[in-house]
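K.L.:
Starting from these lines, generate the structure:
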Amino acid sequence: MGKAEPPARRRLFRVQRSAGDGSAQIRTGPFSCKRVFASLPHMERGVAKVLGGDPKGNNFLYTNGKSVIIRNIENPAIADVYTEHPHQVIVAKYAPSGFYIASGDVSGKIRIWDTTQKEHLLKYEYQPFGGKIKDISWTEDSKRIAVVGEGREKFGAVFLWDTGSSVGEIVGHSKIINTVDIKQTRPYRLVTGSDDNCTTFLEGPPFKFKCTMSDHSRFVNCVRFSPDGNRYASAGADGQIFLYDGKSGDKLGTLGGEKAHDGGIYAVSWSADSTQLISASGDKTVKLWDVGSGTAVTTFNLGSDVLDQQLGCLWQKNHLLSVSLSGFINYLDKNNPDRPLRTIKGHTKSIQCLTVHNADGRLNIYSGSHDGHINILHGENDEILGKGHSNLVSKMMVDDADRLVTCSMDDTVRYTDLSKREYSSNEGLSVQLVLLKDKKKLFTLDSLGYEPEAAAVHPGGGTVAVGGADGKVRLYSVQGNTLKDDGKVLDVQGPVTDMSYSKDGAFLAVTDEKKVVTVFTVADGYTEKNEFYGHHAKVVCLSWSPDNEHFATGGMDMMVYVWTVSNPDKRIKIPDTHRLHHVSGLAWLDANTLVTTSHDACVKQWTLKI
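P.N.:
Have a look, this model is predicted:
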């Protein structure tokens, strides 16, 4: 299906894979990763989020879990994900050259990696101290790096990027250091801000402590030099922004007088011409400041909910970005401060399930996450409004009335009218097997004598198959408003993890904990057609292709297999589908396009040559 790749391009794909470490998104073989719908930044209340900017102005950076996400600032749907850290990554920053990114994790590891190749080859790795790295800054020649955070013996270090040799000592603080910046013009200066309410000023290189400033009355969350190096700003949990001379460290004044914001300030970012800066605050606003007069030119109001607190910001070319506690990324509009130009939505927590629905010829992808959030993908991310599930969304599908039916660990099933995109009614679930129709609970089966793990309804509506933790599948007949046990039991190799009928109802596929997929032929009284082997760990999800001849399975081994019903040996293997976590959900957009989800909070779209 589809045209073959030209030989030259096939060769390029082979070179890409052999040169890299497996992290390339385009690989050889009958599949390619067409698109990544990236996760949002991981956010914590009261903790600043650092956004990194590409010196060329094209991309911006943030972190979520063990991933560093690179997004195109003009078109954030274009994204790349770096997944080589073994621990949670906190911060990532471009080198001023644009050729490398330095990223730091909770263990104190710094990885410096290439940005020009898709494989993002590792250049150097260092451990400047043992503990969480909270901020990173490069010198303008891309040769020295300062890192700060929650070290045990020390809270910061400055070193040469290519040898790791120290080029000074960051001292002067009694508590963890939250933020660091280096002046991008010579003579170099370095400034830090800490939980001890102080900032320190260092001259160098090699960097030596010069003085401490104790102007803030609470934690210092962010320090940033202006691009021309003439000034630097410090922002704190006390809602104040102080300005200092970039060369001497002398205090010049404040922004906004006594207080710049009504809440704590988590981030500041300067304009390219050094005359203005933006500040992000827990008071749910971002302010645009004229530095010369010390006054706010514009106040951007981002909402009234706790999740609208602003914990990070970035000024890049003409784009003013801020990050809400919800993880949403806001593109601020100077002409309309009460409404962002656009808001990038998505998931911040692990995705558990997904489904695909064709609405008037337009394919929408619905995904549900660990925190009960449901997202809609249709080119850009969107969300369902209102009060939704309060816990993990475990399964979802769209019914004949175009309602999204979602089942959650909060013991409810919800029916959501997709035309309104607003949460509607829910049914409580406290029993084991329930027959629902038209939002009504028709029938319940209690005291089953086994633990049901998965269920599937035949497309004809007359049969329900229920898979148990005992490795058996039981068949029930739908008779009016009741379920009747047919007394028929199908055996599989282990505890059932997922099951589904083919679209035409001809086959039932069952996955289990013993790494096996079993397919039964419905018309032959559910005789076993084939068993499919290949996964190295428990198989957790499956989805049938619209052609009814192929189905995909995802496992704890991070692999996806695309199987051919009539020939178990004919298969497509997609290794490292999501490099850090198992595949949690699968759905087909069409017979050649597969969508996968995982605990990395990303959605990936794959093109297959079947």
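K.L.:
From here on, just use CA atoms for contacts and neighbour counts.
P.N.:
Fine.
K.L.:
Next one: Ser226 from Ile241, what distance?
P.N.:
Going from Ser226 to Ile241 by CA to CA, to the nearest Å gives 14 Å.
K.L.:
neighbour count winner among the two?
P.N.:
Using other CA atoms under 10 Å as the criterion, Ser226 and Ile241 rank with Ile241 on top: 28 against 23.
K.L.:
quick one more, to check against the first:
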Amino acid sequence: MSHELKHVFASLPQMERGVAKVIGGDPKGNNFLYTNGKCVVIRNIDNPAIADIYTEHAHTVTVAKYAPSGFYIASGDASGKIRIWDTTQKEHILKYEYTPLSGKVKDIAWTEDSKRMAVVGDGREKFGAVFLWDTGSSVGDLSGHSKLINSVDVKQTRPYRIATASDDTCGSFYQGPPFKFQFTLRDHSQFVNCVRYSPDGNRFVTAGADGQMFLYDGKDGTLVSALGGEKAHKGGIYAVSWSPDSSQLISASGDKTVKLWDVGAGTAVTTFNLGTDVTDQQLGCLWQNNHLLTISLSGYINYLDKSNPDRPIRTIKGHTKSIQCLTVHKKDGRPYIYSGSHDGHINYWDAETGENDCFSGKGHTNQVSKMVTDQAHELVTCSMDDTLRYTNLSKTEYSASDVVKMDFQPKSVSVASGGLSLAVCIGQVVLLKDKKKVFTLDNLDYEAEVGAIHPGGTIAAVGGADGGIRLYSIQGHTLKDEGQTVKTGGAVTDMAYSNDGAYLAVIDDKKVATAFTVADSYSVKNEFYGHHAKPVTLAWSPDNEHFATGGMDMNVYIWTVADPDKRIKLSDTHRLHHVSGLAWVDEHTLVTTSHDATIKQWTVAY
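P.N.:
Here you go, the predicted model:
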């Protein structure tokens, strides 16, 4: 009995309006990296479905950059901590750890020999530091700013120079090592968001919230010109990235455009329009080999096309916020994974390639709590926006009409043959047939937590916070209480019938999973122990002999119904985050998801 990780479908970068996002590039040109929550996400630039995730920070990670050697990555977090770790091994062994600042790290830059690094951000006594990577001893002083420093870069040729950009509307120029403050660059009228040296070291450019960009001499820091004259962009500029040959650069702006500049001429050669919505503001960019990448406020990663500036070559979608639930459905024989997140966003993924997209149209406006697919090939979702939605999976767009408004917030939804759905809401249980409410149970004498309809469509089981499972028979359009209650040890957190209807599996907050035999009037078949924190999600394998449970202890267990001692433990499935959803692609492939906005597929062998 074994398991191994098969695929990782990574989260998108976590974005904040008006805050620049740094994307790091691999010096060998294969990967790019960014941060989301406590994770650093490394993705292959040619095939972004190939991803690796670093999860060793205890606080929100704000920036990550490759060393020029390509062997190490330095990542900085909201507490001012820098971790330098290995990129060549799967374990990403920590090499060094420092705390150069007392506040959020905003940017990191290495010298070309990978020996020194400059770190800037927020702090109490200072807003920047330069030190040797292996000892942490200081090699200069990044003084001269009165507010937090947003950006830093180091000239990649000798003699070394450092330039910084700050919220105090100024840039600063330093010579070294040891690095000493030389003078202030006072050309911007608002926050300076980004500073970047050209790869050959001859020039550096600053970009600001005033929509202006200034070009300076790389060696002595004198002003050369303003790119684009008075205004480079209509909105604030958040990021710039140079071409590998130092002759051009791209700039990403809040005016929802990215511009490609000919530096010698000082003019924009191409303007890429990325949309009209507020989520199309551009907050980050990276020029790597022939790839031009930008990040929208929505978190979407765009690959720009120089020959067609109005349409990216590809847009990588996914989740930026924590995923709450997922399910799997086969379409034309191919398995697809559907995932719903905290912000109401639903995404679907090809389980084999990782290609993904989201539904078009207007969907849920709040957290998607639970999702299932029915026999009519519809995705049935319940959300904290007090609605149930039925979405046709062959159309992949939300239907405005197939929305059922609930009286109370739904927590759980399940379906059965014959067009039946059961929604368990706060203080109410609702039976629906063909997308219409046909029966409501009100004034319950217990707190209903989760419901499940028997695949045959004859019984509805409702689990309560009191540890009781009430069985209602479905007669026509009504739920009839037969007075039958099955007891478990604690408050029910999730439950489901096996696909053949033979068993009902239940998990409770006393960390126990129980399988009941349906035909034998719900007698206990077996009890399963292993979780050391509350299990919250459960999914049956298509073989009906195994089911998986995931919990707050970050572990997933796969249980064998007939033998409680035969189990597979997947520990630390999503480090630092509890497992929020489980689904099976087939009897040997389990999908897990979590609040790290990542989906993982595991191959299981019995």
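K.L.:
so what number do they get for TM-score?
P.N.:
The TM-score (TM-score structural alignment, normalised by the length of structure 2) is 0.96; 582 aligned residues with a CA RMSD of 0.6 Å.
K.L.:
Touching both of Ser226 and Ile241 of structure 1, which residues are there?
P.N.:
Common neighbours of Ser226 of structure 1 and Ile241, using CA atoms under 8 Å, 6 or more residues apart in numbering, are Ala233.
K.L.:
tell me which element the nearest residue to Arg571 of structure 1 once chain neighbours are set aside is part of?
P.N.:
Once flanking residues are discounted, Arg571 of structure 1 sits nearest to Trp563: 4.7 Å by CA to CA, 6 or more residues apart in numbering. Per DSSP states H and E, Trp563 of structure 1 falls inside strand 560-564.
K.L.:
In structure 2, what range does that strand match?
P.N.:
Counting by TM-score structural alignment, strand 560-564 of structure 1 lines up with residues 556-560 of structure 2.
K.L.:
And for stretch 49-69 of structure 1?
P.N.:
Under TM-score structural alignment, stretch 49-69 of structure 1 corresponds to residues 21-41 of structure 2.
K.L.:
aligned partner of Leu435 of structure 1 in structure 2?
P.N.:
Aligned partner of Leu435 of structure 1 by TM-score structural alignment: Leu431.
K.L.:
Give the burial count for its match, as a bare number.
P.N.:
25.
K.L.:
Would you quantify the distance from it to Asn193 of structure 2?
P.N.:
From Leu431 of structure 2 across to Asn193 of structure 2, the span is 54 Å (CA to CA).
K.L.:
Structure 1: which residue goes with Asp168 of structure 2?
P.N.:
With TM-score structural alignment as the criterion, Asp168 of structure 2 matches Asp196.
K.L.:
Double-check that match against Lys175; I have them as touching.
P.N.:
Yes: under the criterion of CA atoms under 8 Å, Asp196 of structure 1 lies in contact with Lys175, with a separation of 5.4 Å.
K.L.:
now the helices for the stretch 151-300 of structure 2?
P.N.:
Counting by DSSP state H, counting those that start in this stretch, the stretch 151-300 of structure 2 has no helices at all.
K.L.:
what does His531 of structure 2 align to in structure 1?
P.N.:
By TM-score structural alignment, His531 of structure 2 lines up with His535.
K.L.:
can you check Arg575 of structure 2 too?
P.N.:
Arg575 of structure 2 maps onto Arg579 in structure 1, by TM-score structural alignment.
K.L.:
And for Asp122 of structure 2?
P.N.:
By TM-score structural alignment, Asp122 of structure 2 lines up with Glu150.
K.L.:
For that match, give its distance to Lys349 of structure 1.
P.N.:
Distance, Glu150 of structure 1 to Lys349 of structure 1, by CA to CA: 24 Å.
K.L.:
which of the two has more neighbours?
P.N.:
Taking other CA under 10 Å, Glu150 of structure 1 and Lys349 do not tie; Lys349 has more neighbours (25 against 21).
K.L.:
What is the neighbour count of the closest residue to that one other than its chain neighbours?
P.N.:
Closest residue to Lys349 of structure 1 apart from its sequence neighbours, by CA to CA, 6+ apart: Ala601 at 5.5 Å. Look at Ala601 of structure 1: counted by other CA under 10 Å, it has 28 neighbours.
K.L.:
Please, which helix or strand holds Ala601 of structure 1?
P.N.:
Applying DSSP H and E, one finds Ala601 of structure 1 in no helix or strand.
K.L.:
what's the matching residue for it over in structure 2?
P.N.:
By TM-score structural alignment, Ala601 of structure 1 lines up with Ala597 in structure 2.
K.L.:
Excluding covalently adjacent residues, which one is nearest to Asp134 of structure 2?
P.N.:
Tyr96 (7.0 Å).
K.L.:
got it, and Trp540 of structure 2?
P.N.:
Leaving aside its sequence neighbours, Trp540 of structure 2 sits nearest to Phe547 (CA to CA, 6+ apart; 4.2 Å).
K.L.:
what do we get in structure 1 for the one you found?
P.N.:
By TM-score structural alignment, Phe547 of structure 2 lines up with Phe551.
K.L.:
For the helix or strand harbouring its match, give me the average deviation versus structure 2.
P.N.:
Per DSSP H and E: Phe551 of structure 1 is located in strand 550-555. Compared with structure 2 after fitting, strand 550-555 of structure 1 deviates on average by 0.4 Å (mean CA distance after the TM-score superposition for structure 1).
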